[in-house]
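Next comes the sequence, and after it the predicted model I'd like to discuss.
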Amino acid sequence: MEGVGSPLVAGKERTGGKARGIARRATLSDVAAEAGVSTAVVSYVLNGGPRNVSETTRIAVEQAMEKLNYRRNPVASALTAGRSNLVGLLVPDQSNPFFAELAGEFEREGRARGYLTMLGNTSHDASIELDYVRALADWRVRAVFVASVNEHEFVVDGCPIIYVHSAPAKSRLTAALFDDFGGGITATRHLIAHGYEDIHCLAGPSDFGPFGHRRRGWEAAMSEAGLSTKGRVHYVAASRLEAARQIRDLMMGDRCPRAIFSTSDEQALSVLRAAAEAGKSIPGDVALVGFDGIAEALQGRPRITTIALPLRRLAVEVFNAIEDCGSTDRRHEPLQGQLTIGETCGCQVA
């Protein structure tokens, strides 16, 4: 098994017909030559077997590795061991603050457990998602965490998949999700408790995954209270600027909502922008509750009332689930978000 290290071993390169000395990375053979042993013995030291080596030989090999600054090739190690210390994380759009924060939590938890996280952006494209999974499978990653945009489950041989945040409805693969439906109910009930009746819902560009579950939670709470949902669902763009334009048009129309449940904080931030452009005050003219709990929503001005999701707990749960990869019926209990009161719903806050 070969390895790579710092460029300490001399080699030759021809430039313009002349040979000049260059440095190349140390290999397993270089370590063996330096220590005066076979490459097999170096491999035994690196892998702790399968054959024993004497203490004197082990020290000689380790000193040679240190001298040459040798380090193992992770791909070669993965091919030998059958699995690497790499994990993949696929998100629809890392520029979205929610997915950026989710990726940060996964990277921190992975490092604490000895894993390195490779991040891929699928651009809301199911075919790109599948291409990434296939490529990561070739790297023998320990698992791929997928915030899926695909309504249909796919399986790639030799590549454990764990769905996070969103998953195909009928998937039987391991999945760690949030209680989006329950969160939608909680957010809407909070607005109803303020006495608002004309409560509109800002849904995502499609009804797939969390957006759809949250919209259905709003619908259930409205029905429970005997309030109409007719004409009060608005499917807006994922882009904050485009969503703000659509919401501004709504606010400047004949039926400006008295309250809005936004199925993401990205959209809630678009509401703030649109309200400023339309000359509406929040919450004086339009009350607002978001969903996700991103830092910009919780710490901005005004602070948005939102359902804050436990991203840290999600990261811990999915890394715990790595050992269950490939098993069926591994849908974990949905993680509950917390209603976090800000300045946009009408509550009196300090």
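Ah, there it is.

make it CA atoms for all contacts and neighbour counts henceforth
OK.

quick one: contacts of stretch 179-195?
199, 210-211, 213-222, 225, 259, 261, 263, 287, 289-291, 306-307, 334-339, 345-346 (C-alpha atoms under 8 Å, 6 or more residues apart in numbering).

Okay, and the residue lying closest to Arg245 once chain neighbours are set aside sits in which element?
In space, and not counting its chain neighbours, Arg245 is closest to Ala274: 6.7 Å by C-alpha to C-alpha, 6 or more residues apart in numbering. Assigned by DSSP states H and E, Ala274 falls within helix 265-278.

Tell me which other helices or strands that helix touches.
helix 240-251, strand 287-292 (3 or more C-alpha pairs under 8 Å, 6 or more residues apart in numbering; DSSP states H and E).

now the first one: how far from the chain's centre is it?
Put plainly, it is helix 240-251. For helix 240-251, the separation from the chain centroid amounts to 27 Å (computed by C-alpha atoms, centre = their mean, to the nearest Å).

Who are the packing partners of that helix?
Short answer (3+ C-alpha pairs under 8 Å, 6+ apart): helix 240-251 packs on helix 265-278.

this is the other structure I want to compare:
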Amino acid sequence: MTVLDLSDPRPTLADVARAAGVSSATASRVLNGFPQVRAETRRQVEQAVRSLGYVRHRAARAAEGRRTGTVAVVLCEDGLRLFSDPFFGRVMSGVDRTFTPAGVQVVVLMMQVGAEAATLRYLGGGHVDGALFVSTHTRCTTALSRADFPVVSVGRPMVPDPARYTYVDVDNRGGAEAAVRHLQAAGRRRIATVAGPKDMAPGRDRLAGYAAAISGSGLVDPGLVAHGDFGQASGDHAMRRLLDRRPDLDAVFVASDVMAVGVLRALRRTGRRVPDDVAVVGFDNAPIARSTDPRLTTVSQPVEDLGARSARELLAVIDGTAGQPRHVVLGTTLVVRESA
């Protein structure tokens, strides 16, 4: 087996797909000999392979099209986040809902910083039929773009050409905008946000939804914006920074419920009453949102359905029945409780 290194200058499957004007999944189906491919598409891919000098890295069993009955779920987070954030457990519940009845086994891989090449070597070695990439930070979507096997991204991938990949996302921007408009309708005028990570699509999209509701033009007061990492401690720290800058703020939209727990803690420590002094809206409708004091108003996203639909899309890519890359966006709903 050839070792696949992210710094390897040799052409990749993504390069072949780009040269042929097709998706990586379609290029993979051509190279795997799937019959459900148009003759012209097959010709374009084969021409791109010849012109680029592309050599496949996958093991012989996978190259022959034989199935392993196993897929990988690649989690681009460290162990602490994996076990402290309920999002991942809920995604896995949905994934299991699809794969178990289909008789598919699941291998869970944690792609930590510096482990991208080793993970790709395993995935490309014929051990699995495909992979779901979850919580796709920029560093992980770089690895995704080098993948020489069927992949689906749980969430819009942070790559220059996301349309080339099948992904299942939620309406992060629309949900965030609805949350802020709810605060505005309640008479709040100095609305801050604790945004998510800048290197993840949900972080960017929820911030964009906040900005759209605040100004319409996307221009916002930077003093009303602080970033966290979706973890509880980061919500606490971000809220304290916001209060230092804008002590008269009267509402905050928080890009995750786990961060909102930290926000509520910071507000209590500074003597602010929720919602009397500062209203708080989170995002996720995680189980913890129903046990905070006060109970958390939040944007509900269908996390289990996100996992289940992503798994179905991966099975379609593996089977060669998916056609062109599909981009599925699931809706969100505002759940109003006592915090706002």
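Arrived safely. The structure presented is a predicted model; accordingly, all values stated were derived computationally and were not measured.

now for the helices and strands packed on helix 265-278 of the first structure, which one comes closest to Arg71 of the first structure?
strand 287-292 (41.3 Å; C-alpha to C-alpha).

how far apart are that closest one and its match in the second structure?
On superposition with the second structure, the mean distance recorded for strand 287-292 of the first structure (mean C-alpha distance after the TM-score superposition for the first structure) is 0.9 Å.

Please tell me which residues of the second structure that strand aligns onto.
Using TM-score structural alignment, strand 287-292 of the first structure lines up with residues 279-284 of the second structure.

Kindly report the same for stretch 30-48 of the first structure.
Under TM-score structural alignment, there's no match for stretch 30-48 of the first structure.

Tell me the gap between the strand or helix carrying Ala17 of the second structure and the middle of its chain.
In this assignment (DSSP H and E), Ala17 of the second structure forms part of helix 13-20. Distance of helix 13-20 of the second structure from its chain centroid, counting by C-alpha atoms, centre = their mean, is 23 Å.

Aligned to Ile304 of the first structure, what sits in the second structure?
Under TM-score structural alignment, Ile304 of the first structure pairs with Leu296 in the second structure.

And for Thr186 of the first structure?
So Thr186 of the first structure corresponds to Ala178, using TM-score structural alignment.

Which helix or strand contains its match?
Per DSSP H and E: helix 172-185 holds Ala178 of the second structure.

Read off where stretch 249-257 of the second structure ends up in the first structure.
Counting by TM-score structural alignment, stretch 249-257 of the second structure falls onto residues 257-265 of the first structure.

about what we covered before: list the buried residues in the helix holding Ala178 of the second structure.
By neighbour count with 16 or more other C-alpha atoms under 10 Å, helix 172-185 of the second structure contains the buried residues 172-184.

Most widely separated two among these?
Farthest apart among the buried residues of helix 172-185 of the second structure - using C-alpha to C-alpha - are Asn172 and Gln184, which lie 18.6 Å from each other.

Helices along the stretch 101-250 of the second structure, start to end?
116-123, 138-145, 172-185, 201-214, 232-245 (DSSP state H, counting those that start in this stretch).

closest one to Ala17 of the second structure among those?
helix 138-145 (10.6 Å).

and the angle from the closest one to helix 116-123?
Orientation of helix 138-145 of the second structure against helix 116-123 (axes from the mean of the first three to the mean of the last three C-alpha atoms, to 10 degrees) gives an angle of 40 degrees.

Which neighbouring elements make contact with helix 138-145 of the second structure?
Using 3+ C-alpha pairs under 8 Å, 6+ apart, helix 138-145 of the second structure sits against helix 116-123.

what about the residue nearest to Arg245 of the first structure, how many neighbours?
When counting by other C-alpha atoms under 10 Å, one arrives at 23 neighbours for Ala274 of the first structure.

looking at the alignment, what does it pair up with in the second structure?
So Ala274 of the first structure corresponds to Ala266, using TM-score structural alignment.

How about the contacts made by that match?
Asp236, His237, Met239, Arg240.

Return the residue of the first structure aligned against the third one.
Yep, that's Met239 of the second structure we're talking about. So, by TM-score structural alignment, Met239 of the second structure is matched to Ile247.

isn't its match right next to Val271, touching?
Yes: the pair Ile247 of the first structure and Val271 passes the contact test of C-alpha atoms under 8 Å, sitting 6.4 Å apart.

The two: who's more crowded?
Val271 (27 against 24).

For Ala233 of the second structure, which residues are in contact?
Taking C-alpha under 8 Å, 6+ apart, one finds Met259, Gly262 in contact with Ala233 of the second structure.

doesn't Val261 of the first structure fall inside a strand?
Actually, residue 261 of the first structure is Phe. It isn't Val. Yes: Phe261 of the first structure sits within a strand when classified using DSSP: H, G, I helix; E, B strand; the rest coil.

Isn't Pro202 of the second structure up against Ala208?
No: at 9.6 Å, Pro202 of the second structure and Ala208 do not qualify as touching, with contact defined as C-alpha under 8 Å.
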